[in-house]
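**Student:** fold the following.
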Amino acid sequence: MAPDVQVIAIRQSSKAFSPKDAFAGNQDPATRRKAGDIRTMARAIVHAANMGATVINISEVSCMTATDMIDQRDLGAAIHYAAVDRNVVIVAAAGNVGNETGVGNDCKQNPIYNPLTPNDPRDWAGVTTVATPAWFSDYVLTVGAVDSSGAPLGSSMAGPWVSIAAPGTDVEGLSPRDDGLMNAVEGNKNTLVAQAGTSFSAALVSGVAALVRAKYPQLTAQSGDQPVARDSAGASARGG
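**Tutor:** This next block holds a predicted model:
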């Protein structure tokens, strides 16, 4: 997507690591606390900005109910620091419905549009699930996923903060081993499942953002994401 780009890889979360006493009263792997959380994400963003990143991709989402949100001041401050003080374009995944991500609840779909409230076309009033860092829409370019036909992917989280969409299916990536590419991951009962979701869409848009910044170095981070999202100005809150 962006030849000759310099990639800075920062591990913010990993299934290979977890805090002490990671299980909440039982040994169910589904309830195991991950090593990454909102605060470590904030630290990773600041670290990337201080290392000179011009585009930060965040293919990670934490979901919470709109009526019971956790303290995100550290994350908000980190995003503002990177986007405003360090002039970094931040690209974030919208999130995938039904997946446990980060430290929040599993992501439950938001309504897309309420025709009874034409003055609120993005349906901010109808939000039931907040996806972070995606919802920091003043400073983050949030990416939904579409399928190979260009239709919104059913699992792509909707929200008024979604600005653009990119392909999120039929994805190939580098294998963690040294034997080339991979196009599937291990699923239930030792089956292989095709890679799909907004994390991959966000990575594609991050590559485009890197190209835009290389071609137009005079653009600030806040203006630099506009050419990327320009063609999606009339998109729904799902990004499609």
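**Student:** hey, let's count contacts and neighbours off CA atoms from now on
**Tutor:** OK.
**Student:** now do the buried residues in stretch 57-76.
**Tutor:** Going by neighbour count (16 or more other C-alpha atoms under 10 Å), the buried part of stretch 57-76 is 57, 58, 59, 60, 61, 62, 63, 64, 65, 75, 76.
**Student:** this one next, for a side-by-side:
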Amino acid sequence: MRSPSINIQSRLPTITPTVVAPRIDPNIVGRGADIGSGRNIPSLRSACTAAERDSGECSGQSANATGGGGSGHGTAKNRSAGSRGNTLQTALDQRGIANELVAEIDGSLSDTQADELARRHGLTRLQSQNFPLIGSTIGLFRVTNRRAVDTVSREFATEAGVRSVQPNFRYVLQEQKTELTEGDPAQYAVAKLHLPQAHTLAHGANVTVAVIDSGIDINHPELANSIAASFDALGSKEGPHVHGTGIAGAIVAHARLIGSAPAARILAIRAFGVASNGAESSSYVILRGLDYAVAHGAQIINMSFAGPKDALIERGVAAIAGKGIVMVAAAGNAGAKSPPLYPAANTSVIAVSATDAQDKLFSASNRGGYIAVAAPGVDIFLPAPDNKYQMISGTSFSAAYVSGLAALMLERNPGLKPVEVRAILMKTARDLGPAGRDDLFGAGEADAYAAVQAAAAPAVPVAGGSSPPAVKSAPDQQDAPATRGLEQPASATLASGKPADGDPKPAAQ
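**Tutor:** Presented below is the predicted three-dimensional model:
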């Protein structure tokens, strides 16, 4: 087996779009065995756990775009995809973390007063803090007297010092572990998105992308010198996770692989903790991540997760939109029959659906009028913790690629507003499916080269589908991963200097 023909110049790699990608023996991949050394990819990690196999979370399937779906049609793979969608929707229907609620409380209350207020209603205050992003003090509370959460919420909301109460909603990462069949082309997304051509114009330099996700392996060679800062919104001691590491890689990989914006800076924000079927988070923790991202200069926020409509997170999203920060989110992996998932369905967020190497829609991808564009998200070859690699699917990774495209655009034109970024991405997308915009692909598959060209002069009408120029390959330098002179600061901590003891733990799905 030969390694990907990825050529690296003195600083950043350039990839010829006509390269024939390798095919990987699925048996070797499944064992997570080393598949070479030196110039070869060191190892490929199978991200599928026993628990995920049991729950049907380990296979992905593409749907014929003209057929409008695929889960539930014929094959075992399609039936498995339908099972995955049902599993995710069941998790979303659970909505909130058991026996927890979040409330906006009077910021003038001392901790003692807030604790006494909680005790009167059979609650324990787990933690609370002021969120400059929304100008409010939010507390996280747990019901301790076995009363119904709805009943306690209604009564708690009548207190003079309480301004609003809601469930602590559950959010899940939008990934689907895949079973390899005959092997999968590595990094087909590079050619699909016209990244080599786009990288002749921009690499995402001096653009900061916040990744609110599970733990990122900041020591992975693909991410070297790309992490501007780290923050653990969970206050946990968990190690890096496959999802967060893969998301960061889709954006900034620059060693043997190539991300969509290899020179961008990443704010690595852990907001998702390991749970029985992947990783999950909550309203309170995600708000902490959003607050940190804005306070630390994020120009783009990648949100590869999904949950129900959530008043607290909607407030955060509205505040971020008001600051002119671009937000990109995964459309969701709950399938054709799913209701809109958030934050992707928020009108201020760029929602991204997933396609495969044949430009068909990922069967688990959500549909809807809120989809802006599509991007590759099936069998995506990305870094994994411990210097390994993985093949994985989901709208999460489509969103990450588009976050990188936005970084290229902002390098080209730092004055672009979020609405202009969305408009350019949609106007320059390559139409897929029925003619014009549709609920599967939005405006079509994102085109990095056309978008970056248009970003230089957004007021000028842009013709979509422009043909990119040929990109010359550089001499093979795969043994020397490219790096950039970004300073890598120490990991950030909470405002108190240490994690709060009462940080919510991930609940089992």
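**Student:** TM-score for these two?
**Tutor:** Here the superposed chains carry a TM-score of 0.68, computed using TM-score structural alignment, normalised by the length of the first structure; 178 aligned residues with a C-alpha RMSD of 2.1 Å.
**Student:** hmm, back to that, what's the closest of the buried residues of stretch 57-76 of the first structure to residue 204 of the first structure?
**Tutor:** Among the buried residues of stretch 57-76 of the first structure, residue 57 lies closest to residue 204 of the first structure (C-alpha to C-alpha), at 9.4 Å.
**Student:** what's the match for the closest one in the second structure?
**Tutor:** In the second structure, residue 57 of the first structure lines up with residue 302, judged by TM-score structural alignment.
**Student:** SS state for the closest residue to residue 252 of the second structure other than its chain neighbours?
**Tutor:** Leaving aside its chain neighbours, residue 252 of the second structure sits nearest to residue 262 (3.9 Å; criterion: C-alpha to C-alpha, 6 or more residues apart in numbering). Secondary structure state of residue 262 of the second structure, per DSSP: H, G, I helix; E, B strand; the rest coil, is coil.
**Student:** ok, the corresponding residue of the first structure for residue 262 of the second structure to residue 210 of the first structure distance?
**Tutor:** In the first structure, the residue paired with residue 262 of the second structure according to TM-score structural alignment is residue 3. Residue 3 of the first structure is 10 Å from residue 210 of the first structure, where distance means C-alpha to C-alpha, to the nearest Å.
**Student:** just checking, next helix/strand downstream of the longest strand along the second structure?
**Tutor:** Ranked by number of residues, the top strand in the second structure under DSSP state E is strand 162-173. Tracing the chain past strand 162-173 of the second structure, the next element assigned as helix or strand by DSSP states H and E is strand 176-177.
**Student:** what is the corresponding segment of the first structure for that following strand?
**Tutor:** Strand 176-177 of the second structure corresponds to no residue of the first structure when matched by TM-score structural alignment.
**Student:** so who does the nearest residue to residue 62 of the second structure once chain neighbours are set aside touch?
**Tutor:** Setting aside the residues directly before and after it, residue 62 of the second structure is nearest to residue 362 in space (C-alpha to C-alpha, 6+ apart), at 4.2 Å. Residues in contact with residue 362 of the second structure (C-alpha atoms under 8 Å, 6 or more residues apart in numbering) are 60, 61, 62, 63, 353, 354, 355, 356, 377, 378, 394.
**Student:** the helices in the first structure, which residues?
**Tutor:** For the first structure, the helices defined by DSSP state H cover 38-50, 73-80, 198-215, 221-224, 226-229.
**Student:** which residues of the second structure does the last one align to?
**Tutor:** If I follow you right, that is helix 226-229 of the first structure. Counting by TM-score structural alignment, helix 226-229 of the first structure pairs with residues 423-426 of the second structure.
**Student:** with the first structure superposed, average distance for the matching stretch?
**Tutor:** In this overlay with the first structure, the average offset of stretch 423-426 of the second structure from its partner residues is 1.7 Å by mean C-alpha distance after the TM-score superposition for the first structure.
**Student:** which position in the first structure pairs with the residue nearest to residue 62 of the second structure?
**Tutor:** Aligned by TM-score structural alignment, residue 362 of the second structure pairs with residue 153 of the first structure.
**Student:** circling back to that earlier point, run a quick neighbour tally on the residue nearest to residue 252 of the second structure.
**Tutor:** Neighbour count for residue 262 of the second structure, taken as other C-alpha atoms under 10 Å: 31.
**Student:** report the separation between it and residue 428 of the second structure.
**Tutor:** From residue 262 of the second structure to residue 428 of the second structure the distance is 21 Å (C-alpha to C-alpha).
**Student:** who touches the nearest residue to residue 318 of the second structure once chain neighbours are set aside in this structure?
**Tutor:** Closest residue to residue 318 of the second structure in three dimensions, ignoring its sequence neighbours and counting by C-alpha to C-alpha, 6+ apart: residue 348, at 7.4 Å. In this structure, residue 348 of the second structure makes contact with 317, 318, 321, 327, 419, judged by C-alpha under 8 Å, 6+ apart.
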